[in-house]
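> pasting a predicted model and its sequence here:
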Amino acid sequence: MKSVVLMAASLALLGGASAGAAEVSPEMLAEGKAVFTETAVPNCGICHTLADAGTAGMIGPVLDDLKPDTARVEKAVTSGVGVMPAYAETLSADEIEAVARYVATSSGGE
């Protein structure tokens, strides 16, 4: 997680990150990673590969390659996409925001 925070801070200093990415706190990234790897049922890593999370799912897209932004992740997590279930009934709005910001930041989408 430390590398994600340092990457976001470095990009912000260089002008390469959006304002949203620069505002992501280490606590929110930690919460988002926990939602990705543990809280969500089924957890995101079962289907998705994300290097920062140490996951190697084989069903959904490789998030490191897709590099989705926060809005795209929030929409997918909230409503579901294809075979991916919707999590609006099982995760809070804060958990959805945290996982969306975590995925976007750690994959390089923001």
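Structure's in. What do you need?
> CA only for contacts and neighbour counts going forward, please
OK.
> need the residues that contact the host helix or strand of residue 64.
Element membership for residue 64, per DSSP states H and E: helix 63-66. Contact partners of helix 63-66, identified using CA atoms under 8 Å, 6 or more residues apart in numbering, comprise 48, 49, 50, 51, 103, 106, 107, 108, 109.
> try it against this one:
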Amino acid sequence: MARPDPGMRPSPAGLWLALLALLAAGLSPAAQAAEDAQLQRGRELFTAKATPACAVCHTLAAAGSSGEIGPVLDELKPDAARVRRVLQSGLGVMPSYAGKLDAADMEALAQFVSRSAGSVKP
């Protein structure tokens, strides 16, 4: 097996690029745990803790909900920005949650809905 030439060392820029590629490839365990906790909080808010709970009106398979008043989120597949806007302002018969949920809870809900809508196959 050939040995690498000792004169051939990666440049500092090359090392930084390799490090950035590794970081981009996956979250650190702490970041993954924080993301998991946020998604769990979003699920709790969706199913029961928001008032009224989103599951009362919306169908979302990942939450085990089958509401029939609002749109089926598995079909709509809204992105997080859209969910945040609707939570903030309300839409049609859906009330605003601006005075009921703080920004962190709205973000948790937005991430949960946007990431899980359509993810569970019937």
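Nice, thanks for sending it over. All values derive from a computational prediction rather than experimental measurement.
> overlay the chains and give the TM-score.
Once the chains are laid over each other, their TM-score by TM-score structural alignment, normalised by the length of structure 1 reads 0.76; 89 aligned residues with a CA RMSD of 2.0 Å.
> hmm, back to that, could I get the contacts of helix 63-66 of structure 1 as a markdown table with neighbour count?
Listed next are the contacts of helix 63-66 of structure 1 as a markdown table, based on neighbours: other CA atoms under 10 Å:
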| residue | neighbour count |
| --- | --- |
| 48 | 20 |
| 49 | 21 |
| 50 | 22 |
| 51 | 13 |
| 103 | 28 |
| 106 | 25 |
| 107 | 21 |
| 108 | 20 |
| 109 | 22 |
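> so which of these belong to helices?
Judged by DSSP state H, helices contain the following of the contacts of helix 63-66 of structure 1: 103, 106, 107.
> quick one: which of those is nearest residue 67 of structure 1?
Nearest to residue 67 of structure 1 among those is residue 107, at 5.1 Å by CA to CA.
> the closest one touches residue 68, doesn't it?
Yes. Shown here, residue 107 of structure 1 and residue 68 form a contact pair, counting by CA atoms under 8 Å, at 7.4 Å.
> find me the equivalent region of stretch 98-117 of structure 2 in structure 1.
With TM-score structural alignment applied, stretch 98-117 of structure 2 matches the range 88-107 in structure 1.
> mind listing what's buried in the matching stretch?
88, 91, 95-107 (16 or more other CA atoms under 10 Å).
> show me what residue 56 of structure 1 aligns to in structure 2.
Using TM-score structural alignment, the equivalent of residue 56 of structure 1 in structure 2 is residue 66.
> ok, the residue positioned nearest the centre of structure 2 - contacts?
By CA atoms, centre = their mean, the mean C-alpha position of structure 2 lies nearest to residue 111, the distance being 2.7 Å. Contact analysis of residue 111 of structure 2 by CA under 8 Å, 6+ apart lists 38, 39, 42, 80.
> please apply the same query to residue 50 of structure 1.
Residues near residue 50 of structure 1 by CA under 8 Å, 6+ apart: 56, 62, 63, 64, 103, 107.
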